[in-house]
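Quick one, structure for this:
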Amino acid sequence: MLKAFGLAGLLISGLSGFSQQTNPGKIHIGLVYPLSTNGTHAPLDTNKLSFHLIAGVSSVERGFSFAGLSNIIRNEAKGTQFAAFSNHIGKKADGLLIAGFLNTYGEGQGAQLAGFGNFSRGNVKGAQLAGFGNIAKEVNGAQLAGFFNISTSVKGPQLAGFMNLSKKNVACTQFAGFINKAANVNGSQFAGFINIAKKVKGIQGAGFINIADSSDYPIGIINLIKKGEKAISITTDETSSTMLSFRSGGKVLYGIIGIGYNFKNKDEVYAMEIGFGAHWFQSSSFRLNTELTGMSVESFKRGEYFKSSFKVLPALRIGKHMELFGGPSFNFLSTNTIEGKTLHKKFIHSWENKWGDHLQALYIGYGGGIQFNF
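Model (predicted):
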């Protein structure tokens, strides 16, 4: 054991002497502050190379630093800083930060990778990649996190498992498992549940709802666009399914959600519909609407009736708020109920399973209605 400590002391002394002869900075080796070659003076020193079995403390790093637990750098760091648990830089980190758990720093230029989080008190130029979350002010690059990204503004993509939040502008695209929120988005937003923004120049795609002041291409079931369009409609089709629907969206794309009643059935009478639509060839009195919808008619007891439709609906505007529309539809039907099989009988093509209790079919239908725009 004594021989091992002696060899370690010779190695430390030799590396210290080498650094003094060839480098303006020091080579800093130790266990944990102040048990190192720089001793109690370590918080004031600038190093070219640092290696600590547990944790290292320094003023400035201008090369590579390694710590079994944490690197604590009071001022700037330039180069690569690697720690099994965390890196803490007081001012600017210029280079690569790699930590098993956490990186904290004043501002950054380069890539920051952490198992849990990258938290910057200033601006970041480069990429932040974290297993849980990233925080920064202005980001000129990308933020990728397993759970959340928070920034003042971003010139690049934000990708998060749950949430992206930018207090000002996003100059690229936001992807989130649940929610995106930003001011102006010069790109697109895609979220599993909700997108919130002011002006969006690209697509807003959400699993349920989009909210914006201006967004021409929202793809969601409900789209609350201040400068867009919202409408309440009453429609019917070839199966006598009459729907009360809410249509909402921007100047081009819109979403559809509705409930209704089927007047041809005796048992399966309750109808539900969701879908998406697009406006084409718009003028002051006419436009062409195309819609892709899915409708289910239920008794809530047993069996199923599902119809997916592609609709081509020429629309005539009457004044500022009223609109009449109607046209053909191309439909795919799937049902295993007796009443569902009798709703429509003329098919382009149909097929049943080997037991004869489940019908699938393709056919041409029709539909139309009236809506009030507001």
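
Could you use CA atoms for every contact and neighbour count after this?
Noted.

biggest helix in this structure by residues?
Longest helix in the chain by number of residues (criterion: DSSP state H): helix 2-22.

Please work out which residues outside the helix or strand that comes right after that one touch it.
Remark: after helix 2-22, the chain's next helix or strand is strand 26-32, criterion DSSP states H and E. For strand 26-32, contacts defined as CA atoms under 8 Å, 6 or more residues apart in numbering pick out 12, 15-16, 19-20, 36-38, 45-56.

Point me to the helix or strand that includes the residue nearest to residue 306 when sequence neighbours are not counted.
Spatial nearest neighbour of residue 306, chain neighbours left out: residue 296 (4.6 Å); criterion: CA to CA, 6 or more residues apart in numbering. According to DSSP H and E, residue 296 maps onto strand 286-298.

I'd like the structure of this one too, to check against the first:
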Amino acid sequence: MINKNYPFSGPRILRSLFFLSLLCTGFSGFAQSHKIHFGLIYPVSSNGVHAPLDTNNVSIHLIAGVSSVEKGVAFAGLANIVLNQAYGPQFAGFSNHIGKKATGPLFAGFANVYGEGGSAALAGFANVARGEVKGTQLAGFANIAKNLKGGQFAGFANIAANGNASQFAGFINVAKDIKGTQIAGFINVARKVKGAQIAGFINVADSSDCPIGILNFVKNGEKSLGLSIDESQTTMLTFRSGGKVLYGILGIGYNLKNKKEVYAAEAGFGAHFFPSNVFRLNVELTASHLEDFKAGDYFKSSFKVLPAFKLGKHLEVFGGPSFNYTSTNTTEGKLLHTQHLHSWQNKWSDRLQSLYIGYGGGVHVIF
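Sure thing, here's the model as predicted:
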């Protein structure tokens, strides 16, 4: 049953649409003289069925607008569809679709899809450019561009064939060749990188001298397996991977002194200095943990200075001092080190914190 008093009942909807169409028709003469496009949705607009052929200075559509070229600003409740160029800013509640080049900025609640870009593109979900982008792409989920000359910022992923800028993503960045910085929460993937790769876990590249990640798979870089022991009798089997300068560290081990907290894990970053055929200096910053998988824990962060001597192409011995900070609430952890530069314990906690000088050494097998 239709409620006749309800403003959006069937007959009133028809009357409203009819009135809007008359308004658009009456407005068309004025609009064409001023190149203003006004309407509901194609073809119910001031440009009518010829809208895909028209060039406008201003476009305003309640739902969606269609045009050939937009020289100025365009607003649409749902979508702007421009078959060729857009020179001014485009605002859409859902999406902007530009067939060729978008010189002005694009703002969409969901997605911007365009041929080339000369300004910023901001979308709640994705920006997709089929050609070159000379500007910034910001998206809640993903940015995609063929050639990039600007920044990409995405909540999940950035993808570019070639880039002369930086990529920042919550999860993954992908580029063929990039001159800039890749920063990702989890993984960066590229072929040639002239800049830094910074990832929460993995960097992958053919060539990248400055990868910063726990695991770095660089084709022309260096990887090694190391066996080491430190002053607390913690032995570690460690995988180091990176470029010519920076590398990541990931290891597992066993403490020979403790009876309970014996299982060890280590992660960190390092850098090679003064490399030669027989010597180099490895400087590392690591965090390690001893665990018995029950109550209590032992945490240690270390700054290590490790002179290393090469015994051939694939073998290296190293050893040197370390500056350490420890925090533990276990009996065994408190007894691992008794000589401290400084130690303290809060009245409301049984956790002992300390600073001390240590040492360590071992061997690397390089491949």
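
on that earlier part again, mind checking which of the contacts of strand 26-32 of structure 1 are buried?
Buried members of the contacts of strand 26-32 of structure 1, counted by 16 or more other CA atoms under 10 Å: 12, 15-16, 19, 36-38, 45-52, 54-56.

Which ones among the residues you listed lie within helices?
In helices, judged by DSSP H, the following of these are found: 12, 15-16, 19.

Now tabulate the residues you listed in CSV and tack on distance to residue 277 of structure 1.
Formatted as CSV, these follow (distance: CA to CA, whole Å):
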residue, distance to residue 277 of structure 1
12, 72
15, 71
16, 72
19, 70
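
and the angle for the longest helix of structure 1 with strand 26-32?
150 degrees (axes from the mean of the first three to the mean of the last three CA atoms, to 10 degrees).

need the contact list for the equivalent of residue 179 of structure 2 over in structure 1.
Aligning on TM-score structural alignment places residue 179 of structure 2 opposite residue 186 in structure 1. For residue 186 of structure 1, the contact set (CA under 8 Å, 6+ apart) comprises 169-173, 200-202.

Apply 7 Å and report the result again.
170-172, 200-202 (CA atoms under 7 Å, 6 or more residues apart in numbering).

Kindly report the same for residue 256 of structure 1.
Residue 256 of structure 1 makes contact with 221, 245-248, 274-276, according to CA under 7 Å, 6+ apart.

now residue 277 of structure 2: how far from residue 239 of structure 2?
Distance from residue 277 of structure 2 to residue 239 of structure 2, counting by CA to CA, to the nearest Å: 22 Å.

Look at those two and report which has more neighbours.
Comparing residue 277 of structure 2 with residue 239 by other CA atoms under 10 Å, the one with more neighbours is residue 239, at 20 against 10.

The more buried one maps to what in structure 1?
In structure 1, the residue matched to residue 239 of structure 2 (TM-score structural alignment) is residue 246.

And the aligned partner of the residue nearest to residue 306 of structure 1 in structure 2, how far from residue 262 of structure 2?
Using TM-score structural alignment, the equivalent of residue 296 of structure 1 in structure 2 is residue 289. Shown here: residue 289 of structure 2 relative to residue 262 of structure 2, a distance of 10 Å by CA to CA.

same question, residue 309 of structure 2
In terms of CA to CA, residue 309 of structure 2 sits 30 Å off from residue 262 of structure 2.

go on, residue 35 of structure 2?
In terms of CA to CA, residue 35 of structure 2 sits 77 Å off from residue 262 of structure 2.

ditto for residue 303 of structure 2
Using CA to CA, one gets 22 Å for the distance from residue 303 of structure 2 to residue 262 of structure 2.

Check residue 327 of structure 2 too.
16 Å.

Same question for residue 60 of structure 2.
As judged by CA to CA, residue 60 of structure 2 and residue 262 of structure 2 stand 69 Å apart.

got it, and residue 76 of structure 2?
64 Å.

Wait, residue 288 of structure 1 touches residue 279, no?
Yes: judged on CA atoms under 7 Å, residue 288 of structure 1 makes contact with residue 279 at a distance of 5.8 Å.

Nothing else from me, thank you.
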